[in-house]
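J.: Pasting the sequence and the predicted coordinates here, then a few questions.
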Amino acid sequence: MLGATSTAAERRLALRKGLAGDQILRFPGAINPLTAQLIEQLGFDGVYISGGAFSAAMGVPDIGLTTLSEVTEHGQQISRVTNLPSFIDADTGFGEPMNVARTIQLLEDAGLSACHLEDQVNPKRCGHLDGKDVVSIEEMTKRIRAAVQGRRDENFVISARTDSRAGEGLPAAIDRAKAYADAGADLIFPEAMKDLGEFEAFAEALDVPILANMTEFGKSELFTASQLQDAGVQMVIYPVTTLRLAMGAIEAGLTQIRDEGTQAGVVDKMQTRARLYEVLDYESYNSFDSDVFNFTL
């Protein structure tokens, strides 16, 4: 009730321990706080906060148009309601190295457990589109060093994403990942891998954990968590899955209302009022103080 019962420090420590464990961590994308509550109740390991999903929800494409303040507020709203670690997309860090350091501190203040920074140039593009350009290794390592230096909680996880596989090839992408790990990245996020063998190559080449992005309609096949774990991957994210599920259902329902004049035909596909109240834990609010919360379920 009224948000998470654990502290941000406890959630960050839990993430560190999870990354050091022998089981892959599964982080579905949370498009809002309610989704994060459901992710926790269904037994996942953490929540991922996608920049692509957030920008889409804001009605703009994923090309770096959302601001640091918007992203931070969105992340805080989600991290406040869940006891799971929350891992947020910080794009290219929202500016030069000093801006990156400030970004990390604001995300810490917002209760986040981790973020990833990418090596694309600005304006950035979705990681599974063609035509991406990346900055030099030197520029990206400056971003990572600034993030590490700006961090105040050593358990806040800084992940480095490389989008270089498509343009530079696998060996060059691995070389970049090694440099990023040497600069202090705690987790490597190789974007748009073509097969399990490429994930295995990263895992074998690096001493830090590897993250897999299982986004739909992208460059990578949708591998199972067990397949990825066998390939040496320590974390998997499903960044835009919940948004796509929701938008598909919303469009179908709106189409039915338009065509038939009623939503009666899709009621059986909806979350019920009772289930919504269960996810929100209405009963705890009701019993908290009967003089104030005096409604009856």
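T.: Good, I have the coordinates. Residues are numbered from 1 along each chain as shown.

J.: Only C-alpha atoms from now on, for both contacts and neighbour counts.
T.: Noted.

J.: which is the next helix or strand following the helix or strand hosting residue 161?
T.: Assigned by DSSP states H and E, residue 161 belongs to strand 157-162. Later in the chain than strand 157-162, the nearest helix or strand by DSSP H and E is helix 165-168.

J.: Only the buried residues of stretch 186-197, if you could.
T.: 186, 187, 188, 189, 190, 191, 192, 193, 196 (16 or more other C-alpha atoms under 10 Å).

J.: Buried residues, stretch 199-215. List them.
T.: Using 16+ other C-alpha under 10 Å as the test for burial, stretch 199-215 gives 199-200, 202-203, 206, 208-215.

J.: Can you add distance to residue 31 and secondary structure and give these back as JSON lines?
T.: Shown next, in JSON lines, are the buried residues of stretch 199-215 (distance: C-alpha to C-alpha, whole Å; DSSP: H, G, I helix; E, B strand; the rest coil):
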{"residue": "199", "distance to residue 31": "27", "secondary structure": "helix"}
{"residue": "200", "distance to residue 31": "30", "secondary structure": "helix"}
{"residue": "202", "distance to residue 31": "29", "secondary structure": "helix"}
{"residue": "203", "distance to residue 31": "29", "secondary structure": "helix"}
{"residue": "206", "distance to residue 31": "31", "secondary structure": "coil"}
{"residue": "208", "distance to residue 31": "28", "secondary structure": "coil"}
{"residue": "209", "distance to residue 31": "25", "secondary structure": "coil"}
{"residue": "210", "distance to residue 31": "24", "secondary structure": "strand"}
{"residue": "211", "distance to residue 31": "20", "secondary structure": "strand"}
{"residue": "212", "distance to residue 31": "19", "secondary structure": "strand"}
{"residue": "213", "distance to residue 31": "16", "secondary structure": "strand"}
{"residue": "214", "distance to residue 31": "16", "secondary structure": "coil"}
{"residue": "215", "distance to residue 31": "14", "secondary structure": "coil"}
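
J.: Of the residues you listed, which pair is most distant in space?
T.: Longest distance between any two of these is 23.2 Å, between 206 and 215; criterion C-alpha to C-alpha.

J.: where exactly do the strands run in the stretch 1-150 of the chain?
T.: Counting by DSSP state E, counting those that start in this stretch, the stretch 1-150 of the chain has strands at residues 25-28, 47-49, 86-89, 114-118.

J.: Take this one as well and set it beside the first:
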Amino acid sequence: MGDLLGSAAPRARLRELLTAGRPLVAPGAYDALSARLVEQAGFDVVYMTGFGTTASLIGRPDVGLLSGAEMIDNATRIRGAVDVPVLADADTGYGNALNVLRTVRAYEQAGVAAIHLEDQVSPKKCGHLSGKDVIPREEMVGKLRAAVAARQDPDFLLIARTDAAAVHGLDDAIDRARAYADAGADALFVEAPTSEADIERVATELRDVAPLVFNWAEGGRTPAMSLRRIGEIGFSLVLFPIGTLLAATAGIRTLLGVLRAEGTPESALPGLPSFSEFTDLVGLPEIQDLEQRFSGE
């Protein structure tokens, strides 16, 4: 857990996990609390979801409404809450190649272990929404070269995402992914294939090029597959981006429904953490220990 006096999460750890021979599972977190819950559940990495960040910060859909500064601020808070590596959504890099230079430096300074950059036209959209468009391949190659040049820690992982499958077809998406690997991307993320055959083709053609990311977007356009099968065909990292957000939404709706109908939330409380359980979860015992340690008495 991300104690106030905890050590920095080693970025090298994420690279090790990606080569462990089994798919690395990265549940989505949209704020510091959900990130702590992911870590406490025993997962080795936290994924900062852009979809969830947008929904939690401004209550809006993921259609490019947040600035880079808002995303990086959320990444900083999430990173400060956990000790496991954090992989963060960096959208399009928030501009051209020059903007990408700043974006990479800022995310690296925030302490995250990895980011993914996508080739959508700005303002972007969630990868599982319709109406996307992509920039020219050569422009994205330039942005990735800028990202590589901006990186100061060689263990900071750069993941290249392409949304071209929905726009120009899978052939173009695969060709782009190869070009992005040549530009220096450490891992490849072909977003939103719509059939198992397409998923298997992505794996077959790209798994020997670079580690592959599979986006198990809950309710999205990509068909659900078992974690075992995802690993068998060659994916190294599996994102589960919005399950925590959907679960939190369902829980809040239930509580509010009880409160509205009954006037108090009393009948819903047995299914919730107790007050003391929750304060332990967010680190009150550590605070109390630090108060004693630094009290001056």
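T.: Yes, it's here. The shown structure was predicted, so the numbers you read here are calculated from the model rather than taken from an experiment.

J.: Quick TM-score on the pair, please.
T.: Between these two chains, after superposing, the TM-score reads 0.92 (TM-score structural alignment, normalised by the length of structure 1); 291 aligned residues with a C-alpha RMSD of 1.7 Å.

J.: what's the average distance of the strand holding residue 161 of structure 1 to structure 2?
T.: On superposition with structure 2, the mean distance recorded for strand 157-162 of structure 1 (mean C-alpha distance after the TM-score superposition for structure 1) is 0.7 Å.

J.: Can you list the helices and strands that that strand packs against?
T.: Secondary-structure packing of strand 157-162 of structure 1 (3 or more C-alpha pairs under 8 Å, 6 or more residues apart in numbering; DSSP states H and E): strand 114-118, helix 137-150, helix 170-182, strand 187-190.

J.: 7 Å instead?
T.: strand 114-118, strand 187-190 (3 or more C-alpha pairs under 7 Å, 6 or more residues apart in numbering; DSSP states H and E).

J.: just how off-centre is the first one within its chain?
T.: Strand 114-118 of structure 1 sits 9 Å away from the centroid of its parent chain (C-alpha atoms, centre = their mean, to the nearest Å).

J.: Could you measure from the aligned partner of residue 213 of structure 1 in structure 2 over to residue 288 of structure 2?
T.: The alignment partner of residue 213 of structure 1 in structure 2, by TM-score structural alignment, is residue 215. Here the criterion is C-alpha to C-alpha, to the nearest Å. By it, residue 215 of structure 2 lies 40 Å from residue 288 of structure 2.

J.: Please apply the same query to residue 41 of structure 2.
T.: The value you get for residue 41 of structure 2 to residue 288 of structure 2, if C-alpha to C-alpha is used, is 23 Å.

J.: cool, residue 281 of structure 2 as well?
T.: Taken as C-alpha to C-alpha, the span from residue 281 of structure 2 to residue 288 of structure 2 is 13 Å.

J.: between those two, who's got more neighbours?
T.: residue 281 (16 against 10; other C-alpha atoms under 10 Å).

J.: Let me know the helix or strand that the counterpart of that one in structure 1 is in.
T.: Superposed on structure 1 with TM-score structural alignment, residue 281 of structure 2 falls opposite residue 279. For residue 279 of structure 1, the host element (DSSP H and E) is helix 273-280.

J.: Mean distance of that helix to its aligned residues in structure 2, please.
T.: Mean deviation for helix 273-280 of structure 1: 2.3 Å (mean C-alpha distance after the TM-score superposition for structure 1).

J.: same check, this time on stretch 33-40 of structure 1
T.: Looks like 1.5 Å for stretch 33-40 of structure 1 (mean C-alpha distance after the TM-score superposition for structure 1).

J.: buried sites along that stretch?
T.: Neighbour count says stretch 33-40 of structure 1 has 33, 34, 35, 36, 37, 38, 39, 40 buried, by 16+ other C-alpha under 10 Å.

J.: List the contacts of the last one.
T.: Translated: residue 40 of structure 1. The neighbours of residue 40 of structure 1, taking C-alpha atoms under 7 Å, 6 or more residues apart in numbering as the test, are 82, 84.

J.: Between strand 24-29 and the helix ranked longest in structure 2, find me the angle.
T.: Scanning structure 2 for the longest helix, with DSSP state H as the assignment, gives helix 243-262. Interaxial angle of helix 243-262 of structure 2 relative to strand 24-29 (axes from the mean of the first three to the mean of the last three C-alpha atoms, to 10 degrees): 40 degrees.

J.: What span of structure 1 is helix 243-262 of structure 2 aligned with?
T.: By TM-score structural alignment, helix 243-262 of structure 2 lines up with residues 241-260 in structure 1.

J.: List the buried residues of that stretch.
T.: For stretch 241-260 of structure 1, a neighbour-count test (16+ other C-alpha under 10 Å) marks 241, 242, 243, 253, 256 as buried.

J.: okay, now the closest residue to the last one other than its chain neighbours: neighbour count?
T.: When the adjacent residues along the chain are set aside, residue 256 of structure 1 lies closest to residue 263, with 6.4 Å between them (C-alpha to C-alpha, 6 or more residues apart in numbering). Residues within reach of residue 263 of structure 1, counting by other C-alpha under 10 Å, total 15.

J.: just to revisit the earlier point, check the contact lists of residue 281 and residue 288 of structure 2 and give me the overlap.
T.: With C-alpha under 7 Å, 6+ apart, residue 281 of structure 2 and residue 288 have no common neighbours.
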